[in-house]
Structure formats: C-alpha cells, structure tokens
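> what's the 3D shape of this:
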Amino acid sequence: MGKILYLHIGKPELKNWIGKTEESAIGKKSVKEAFLAMGSFEGDGVAATEFHGGPDRAVCFYPAEHYRQWSSEFNKSIEVPTFGENISAHGMKESDVYIGDIYRLGEATVQVSQGRIPCSKISKNNQIDLLLKKVVQTGYTGYFFRVLEEGLVNEEAEIILLDRVQEDFSILEANDILFHRRNDVAAIESLIGTEGLAEAWKQELNKLLKQKN
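Okay, the predicted model is just below:
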C-alpha cells in the first residue's frame, strides 16, 4: 500500500477542556521508531479503556484524507495526530479496508479488528462541538489493528496488504450497521460472524440482537 506518513505514541495526561480537567492519551507525540508489542506500541497508553486499549485495539489508525475534509468543512486547520492515532496513510480509508485484513507494518504483522467507536474527546481536543456528530454520521472513525507478530516500526515503515480474508464488510459498512442500521437483524448477524472482528464489537452487536428478541 505504501508508507505510513507518521508514527505517534503517548501516555495519558491531564487535559483542560472547557474548564474541566480530564485524563486522555489523545495528545500523542512523534517518534522515529517504536517496538510494537502484542498489546500496543512500547511507550503508548490509553485512558478511556472502554474505547481504546487491549489486544484487539493495539494500534489506532486514522486515514490521512479526512484531515483535509474536516479542515475544509469546519474552516479550521486540523493538524495530525489530533484524533489520537498512532499511524496514518493515504489510500486506506474506511471504505478501502476490510475487517480481518492482514498487513505488514515495518517488521510487525497486524490485522484490522474493528472501527473506532469515537468519544467526545475528539470534539474537545479540536474545540469543535459538532465534530463527534459528523464523525459518527459519516463513519469516518478510523480503526484499530490487533498484532499478530511483534516487531519494530519506524516512521517510514511500509504498510503492505498481505491477505484479505473477506470482502463483505469494510470498516465503513460495519460502522454503518453499528451506528445507523441497528434494526437490521440480518446484517448484524452476518457481521458478528465475520472473521477477525473484535470481541468488543461482537458483544455490542449481540446486545442489539437480544433487544430484538
């Protein structure tokens, strides 16, 4: 697919948003290289464990193309990595990437596991109240990788598609089901059975099915 555009890691820190102090790891810093272990990049961390962290959410990716769109839509310069992502690249939007896709990332091997479920911190960090709503509406959430093989990743590492295990559910399609088609039982049942889907998503989708019974 090409090379990643940047590599960022960071630990949770206190942020002052609208006069309120919150802990967040959204403010990541650029690094030349980092070792990618099974759970995360060494030196990386999370605060909101309901949305981030764990083996299925070891690496956060946000498509580079969205930065131009959001900057234009809100008439404000939105700079990387303000969505809290670890890496980005061109040509890997939510519509281009499928759950279960396996990639080579530098010396590591990773697999797409789920779309990101965004929280209000992306609005707070960018000082744009409507940003979260727009991200959910469009499905431009970014997504997560799990680690299949550990390895060193540098800031110019190649990211190469090794295997596509299914072509039914892109990240964008999965986001659409979870956010907007919550009554579509057939689609929910099919998505649950998708190879590579994160356990957290399976649990959430199963909750939706139980509500229909």
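
> make it CA atoms for all contacts and neighbour counts henceforth
Fine.

> Tally up the residues packed near Ile4, please.
20 (other C-alpha atoms under 10 Å).

> Not counting residues beside it along the chain, what's closest to it?
Nearest residue to Ile4, sequence neighbours excluded (C-alpha to C-alpha, 6 or more residues apart in numbering): Ala89, at 4.9 Å.

> Would you confirm that the one you found contacts Pro63?
Yes. Using C-alpha atoms under 8 Å, Ala89 is in contact with Pro63, at 5.9 Å.

> Pull up the overlap in contacts between the two.
Residues touching both Ala89 and Pro63 (C-alpha atoms under 8 Å, 6 or more residues apart in numbering): none.

> Next, Glu189: secondary structure please.
Secondary structure state of Glu189, per DSSP: H, G, I helix; E, B strand; the rest coil, is helix.

> quick one, strands of this structure?
Along the chain, counting by DSSP state E, strands occupy 2-3, 6-9, 13-17, 20-24, 29-30, 33-36, 59-61, 87-88, 102-105, 108-115, 143-149, 151-154, 158-163.

> now those strands as a markdown table including distance to Ala48 and mean neighbour count?
Formatted as a markdown table, the strands of the chain follow (distance: least, C-alpha to C-alpha, whole Å; neighbours: other C-alpha atoms under 10 Å):
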| stretch | distance to Ala48 | mean neighbour count |
| --- | --- | --- |
| strand 2-3 | 29 | 14 |
| strand 6-9 | 15 | 23 |
| strand 13-17 | 12 | 14 |
| strand 20-24 | 7 | 13 |
| strand 29-30 | 18 | 15 |
| strand 33-36 | 20 | 20 |
| strand 59-61 | 13 | 25 |
| strand 87-88 | 19 | 22 |
| strand 102-105 | 25 | 23 |
| strand 108-115 | 16 | 26 |
| strand 143-149 | 15 | 24 |
| strand 151-154 | 25 | 18 |
| strand 158-163 | 27 | 16 |
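
> this one as well, want them side by side:
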Amino acid sequence: MKIISTNISTTKTIFHNKKEIKTGIFKSPTFNEIAITKLNIIGDEQADLINHGGEHKAVYAFSSGHYEHWKKELKNQNISFGMFGENFTISNLSEEYIYIGDQFRIGTALLEVSQPRVPCFKLGIALDNKSILKLFTQYYCTGIYFRVIEPGVAKTGDEVILEKEAAHNISIRKLFQAYFDKGYIDYKSVLSEAYCLKELAPEWKEKIKKKLSLN
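Below you'll find the model as predicted:
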C-alpha cells in the first residue's frame, strides 16, 4: 500500500437548503509534506469538532480502488481523489482485511485503526447526490479513521506499512456491516466482541451499547 493522494482543506462556508453551513469536507490534493499531530493534520480544518477530528478521528483514509466503483454507481466520471473527505487516498486499502487496533507506519507517523466512518449529510453535498448516504452505507467500504500513536510527517508516494496486527478478527467492514445490515445474522456476537476492544473508539462503543441495550 502507498499514499496515492494527500488531501487537505480549510473550512468553507456554503449555503445548503437555504441554511449557512461551515464544512471542511471539500479537500483537494497537495504534494507538500504534511504534519500529522495527535489531534489532526496541520493545515486541515474541521468545522464540526464534535463529529470530526480529535483523538480518535485524527486522520481519515480511503481506498483509491473505491473510486472506480463510485464513478460507475453515481454515473459521474468527475469524482476525484479527496472528494470523499479523506486525508489520504491509499492504494489497496481493504476494509475487509484491516482490523480495529492494527497499526500502520504512514510516512514517519504511526497510526492505529480506531473506527469505521459513518457518513453525514455533508458527503451528499460534496458529491452533489442525495442518495449517497444510503448507497455508501450499503456498500460497507467506509474508509478508515485512525488515532495517532506517534506524530510525524507524510506525503504522496509514501509507503503504508503494517507494523502491528490486531489479535482478533473484527475488521472495519465486519464491524460496520454487523451494525448497519439488518440481515446480518451474527451481529450481536460481532458487536459484543467489538465492544470489548480497548482500541475501539468511544463513539462506537456508545453506538454498540445503545444498539445492544448494554448497561
């Protein structure tokens, strides 16, 4: 795996449904080396600090391989890297084989997989498609949020190297599908196991707690 595109954005104010909205989802590629800190990437801004950025969503990565699917699905050949709001577009980034707690060396930084991405309405704005939230959820390829174990720098072309593999089988895709797929037969055992993982972000622990009515 390697970084195909590095994407950042300052926040922008737009009008949507006659309302003023501030967002950082409109990311564009940069060929400059970027600095990865414990809470975010320097130069990349988030408007909603409750739902974006922070310790457990410091960095967001998305597979370059998903773009061809979405170009066909949305009948839009103009979709380009960064349009899903990702900081890093990475080759061969498979949610099926990346697990909560896996640690990757990206540039000089060490990042740990913390949770899947749950899309918000701003993705629909970015892609100018009202159906994308439903389609994105049903596709189960969500991209990956990371927390930062060791800050560092990275740039387009850098290798992405697995340094520590999690000792369980709860992948990003498996967790997301168990939560959102109403036909997922074994969802309770998958979510119960995921809930016990110390590496899983608190946001997802709370989601699982509510879904399983845990006390």
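
> Fetch the TM-score of the aligned pair.
The TM-score (TM-score structural alignment, normalised by the length of the first structure) is 0.91; 211 aligned residues with a C-alpha RMSD of 1.9 Å.

> can you give me the helices for the second structure?
Taking DSSP state H as the test, the helices found in the second structure are 66-73, 121-127, 132-139, 172-180, 187-195, 202-212.

> Ok, which of these comes nearest Phe15 of the second structure?
helix 121-127 (10.1 Å; C-alpha to C-alpha).

> Quick check: closest non-adjacent residue to the residue nearest the centre of the first structure.
Centroid-nearest residue in the first structure, with C-alpha atoms, centre = their mean: Tyr143, separated by 2.4 Å. Nearest-residue entry for Tyr143 of the first structure: Gly115, 4.1 Å, with adjacent residues in sequence omitted and distances by C-alpha to C-alpha, 6+ apart.

> likewise Leu209 of the first structure?
Leaving out its chain neighbours, Leu209 of the first structure is closest to Val185 (C-alpha to C-alpha, 6+ apart), at 6.8 Å.

> now for the one you found: what does it line up with in the second structure?
Under the alignment (TM-score structural alignment), Val185 of the first structure maps onto Lys188 of the second structure.

> Is it correct that that match is in contact with Leu212?
Yes. With contact defined as C-alpha under 8 Å, Lys188 of the second structure counts as touching Leu212 (7.3 Å).

> Next one: the residue nearest to Tyr143 of the first structure from Leu161 of the first structure, what distance?
Look at Gly115 of the first structure and Leu161 of the first structure: by C-alpha to C-alpha, to the nearest Å, they are 18 Å apart.

> and what of Val136 of the first structure?
Distance from Val136 of the first structure to Leu161 of the first structure, by C-alpha to C-alpha: 27 Å.

> Give me the number of neighbouring residues for the residue nearest to Ala194 of the second structure when sequence neighbours are not counted.
In this structure, Ala194 of the second structure finds its nearest non-sequential neighbour in Ile170, 6.5 Å apart by C-alpha to C-alpha, 6+ apart. Using other C-alpha under 10 Å, Ile170 of the second structure has 21 other residues around it.

> check contacts around Ile170 of the second structure.
Each residue near Ile170 of the second structure by C-alpha under 8 Å, 6+ apart is listed here: Tyr99, Ile100, Val190, Glu193, Ala194.

> what's the answer for Glu150 of the first structure, then?
With C-alpha under 8 Å, 6+ apart as the criterion, the residues that contact Glu150 of the first structure are Phe35, Leu36, Ala37, Met38, Glu107, Ala108, Thr109.

> which one of those sits closest to Lys93 of the first structure?
Thr109 (19.2 Å).

> and Asn183 of the first structure, how many residues sit next to it?
For Asn183 of the first structure, the neighbour count with other C-alpha under 10 Å is 14.

> The equivalent of Tyr139 of the second structure over in the first structure: how many residues sit nearby?
Aligned by TM-score structural alignment, Tyr139 of the second structure pairs with Thr138 of the first structure. Counted by other C-alpha under 10 Å, the residues lying close to Thr138 of the first structure total 12.

> Spatially nearest residue to Ala187 of the first structure (excluding sequence neighbours)?
In space, and not counting its chain neighbours, Ala187 of the first structure is closest to Ile177: 7.1 Å by C-alpha to C-alpha, 6+ apart.

> gap between the one you found and Phe169 of the first structure?
10 Å.

> do the same with Asp96 of the first structure
In terms of C-alpha to C-alpha, Asp96 of the first structure sits 10 Å off from Phe169 of the first structure.

> And the counterpart of Lys210 of the second structure in the first structure, how far from Arg68 of the first structure?
Matched by TM-score structural alignment, Lys210 of the second structure corresponds to Lys207 in the first structure. As judged by C-alpha to C-alpha, Lys207 of the first structure and Arg68 of the first structure stand 36 Å apart.

> do Asn206 of the first structure as well
Distance from Asn206 of the first structure to Arg68 of the first structure, counting by C-alpha to C-alpha: 36 Å.
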